[in-house]
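Asks: Here's my sequence, what's the structure:
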Amino acid sequence: MKKIALILLVFMASAACKTNPFTGKKMLNFYGNSQIFPTAFAQYDQFLNQNKVVETGKDAQMITNVGQRIASAAERWLSANGYPGYLKDYKWEYNLVQDETVNAWCMPGGKIVFYTGILPITQTETGVAVVMGHEVAHALADHGAQRMSAGTLQQLGAVAGNVAIKDERTRNTFNQAYGLGSTVGVMLPFSRSHETEADRIGLQIMAIAGYNPDEAANLWRRMKAKSGGQAPPEFMSTHPSNDTRINNLTAWAPMARQEAAKFGVTSFK
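Replies: Here you go, the predicted model:
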């Protein structure tokens, strides 16, 4: 049993060789679109059925319009960089949901939700584009499938340890240490790296779509003000700190402009 678990662990890790087109790096991902997307689409539909979707009005229309522009910009970039069929399985959808939560999210395959609670932070169409670019980037980089892959490896590691350790007291100690260590030392940094990656990819895409990348840092300044500076230490969080994001986005904005210029985009909203 121990050997089987270890062999499976090594095999799954080595099989995770899909390349992120935006970074050129190998991704930890051994789930294909055909395995992930149907479930994600069904869960998305269920969520919409159980929540109040804002179907009409200028805000709902803005969410859809911005989403379409961002997705179109992503497709332009992918086609220009040798990935013309990358989005063939994606089914983009953008919905505004009545909820005071300051959040937005994206499911695998391009299913996006904005809560009305984030609109006072986004303030403008360009602010929406900052958030939309980030959420679209999560979908493009297969972050959902990567999280599932990492979670599977984490579980396999726990199984291997429990099989290998026969003494119950030692096994209990291992489980406590492994749970904390693998979460704080691996899973949380993994999640933060995804958020940082989505910030950078999203900034690039929003610029190609014609939105001013300088506004990304301003949005996070507003987010920081909204939170009142209350946040867990970065190493205990799934997301980078507001200050880290502000500094990163400020530094990356000129590069996003340069990338947009390759597509003839030199003026921005």
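
Asks: C-alpha from now on. contacts and neighbour counts both.
Replies: Noted.

Asks: how about the helices of the stretch 51-200 of the chain, start to end?
Replies: Counting by DSSP state H, counting those that start in this stretch, the stretch 51-200 of the chain has these helices, from start to end: 58-80, 119-122, 125-140, 143-164, 168-182, 188-208.

Asks: Would you mind putting the ones you listed into TSV with distance to Lys269 and mean neighbour count alongside?
Replies: Shown next, in TSV, are the helices of the stretch 51-200 of the chain (distance: least, Cα to Cα, whole Å; neighbours: other Cα atoms under 10 Å):
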stretch	distance to Lys269	mean neighbour count
helix 58-80	12	19
helix 119-122	14	18
helix 125-140	7	26
helix 143-164	28	18
helix 168-182	43	13
helix 188-208	9	24
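
Asks: Please generate a structure for the following sequence too, so the two can be compared:
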Amino acid sequence: MRQYTHLLLGGLVASSMLLSGCSSSPTGRQQMLLFSENDMSQMGAQSFEQLKQQEKISTDAKKQRYVQCVTDAITAKVGPLQGFDKWEVVVFDSDQVNAFALPGGKIGVYTGLLKVATNQDQLATVIGHEIGHVLAQHSNERLSRSQLADAGLQITGAAISGSQYSGAAMAGLGLGVQYGILMPYGRAQESESDIIGLQLMAEAGFDPNQSVSLWQNMAKASGGNQPPELLSTHPSHDTRIDDLKEGIASLPAYNQAKPNCDAI
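Replies: Okay, the predicted model is just below:
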């Protein structure tokens, strides 16, 4: 009887959480979001500080200016977000073909990506996509699902206090590959970020057609071996490229006031 009561109470709590956390993404997809924007910003800031201590930060000022230029052009189209005024951008010195954006306005780009994203438009594809994850609150969505799956894992408070659950929080924020914990974005989230990213880069003056070239380069970089970290949980190259072509066809003409980050 006691066990039944616990199960009933657990079901009631879960139902209450589901009802209170219902929301819609920028594309109209239904989401369950259990964490506040402030919670997510705190987790993003904490995880970013940990990464800056653990990873090697590039000392190449030119690369930093280049990535900052592309990021600034895109984030200018995002507008102000709750919890921060400016996006912080750090270039990490690593062969990883990877990048990420975290709640709270934190962006990391690995120098290995700059060898595959061969121009500013291709880099804008990746940065726009990663910012899309933040705007659509995909990290919140993943952590919310995890929270419901394991009611005993109190991710928010534990992560912020720096406890053993910080790894789970980092995985939910999109940093799981580096830390051996996998909490992948779903295909719907990846496709949604592609759509948002295309819109952002086009509004910022970058050529959205270069998104196809970027993923073609990614396919070559994988070479049949283990894919770059950025692709480890993503749809297949062909699927993504076909979806991007369809998305590009539905975009209005992109802003011709093109940034000139390549010249930096």
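
Asks: picking up where we left off before, among the helices of the stretch 51-200 of structure 1, which comes closest to Ala216 of structure 1?
Replies: With Cα to Cα, the closest approach to Ala216 of structure 1 among those belongs to helix 125-140: 5.6 Å.

Asks: how close does the closest one sit to structure 2?
Replies: For helix 125-140 of structure 1, the mean deviation from structure 2 after alignment is 0.8 Å (mean Cα distance after the TM-score superposition for structure 1).

Asks: angle of that helix against helix 143-164?
Replies: Going by axes from the mean of the first three to the mean of the last three Cα atoms, to 10 degrees, helix 125-140 of structure 1 is angled at 40 degrees with respect to helix 143-164.

Asks: Check what contacts helix 125-140 of structure 1 and list those residues.
Replies: Residues outside helix 125-140 of structure 1 that contact it (Cα atoms under 8 Å, 6 or more residues apart in numbering): 62-63, 66-67, 70-71, 104-110, 112, 119, 121-122, 144, 194-195, 198-203, 205-206, 211-213, 215-216, 219, 269.

Asks: what's the matching range in structure 2 for it?
Replies: Under TM-score structural alignment, helix 125-140 of structure 1 corresponds to residues 120-135 of structure 2.

Asks: surely Ala256 of structure 1 meets Pro213?
Replies: Yes: taking contacts as Cα atoms under 8 Å, Ala256 of structure 1 lies within contact range of Pro213: 6.8 Å.

Asks: Tabulate the helices of the stretch 51-200 of structure 1 (a markdown table), appending distance to Phe22 of structure 1.
Replies: Listed next are these as a markdown table, based on distance: least, Cα to Cα, whole Å:
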| stretch | distance to Phe22 of structure 1 |
| --- | --- |
| helix 58-80 | 8 |
| helix 119-122 | 25 |
| helix 125-140 | 9 |
| helix 143-164 | 13 |
| helix 168-182 | 27 |
| helix 188-208 | 7 |
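
Asks: among the ones you listed, which is nearest Asn49 of structure 1?
Replies: Nearest to Asn49 of structure 1, of these and by Cα to Cα, is helix 58-80 at 16.7 Å.

Asks: Report the angle between that closest one and helix 188-208.
Replies: Using the same axes, to 10 degrees: helix 58-80 of structure 1 against helix 188-208 is 90 degrees.
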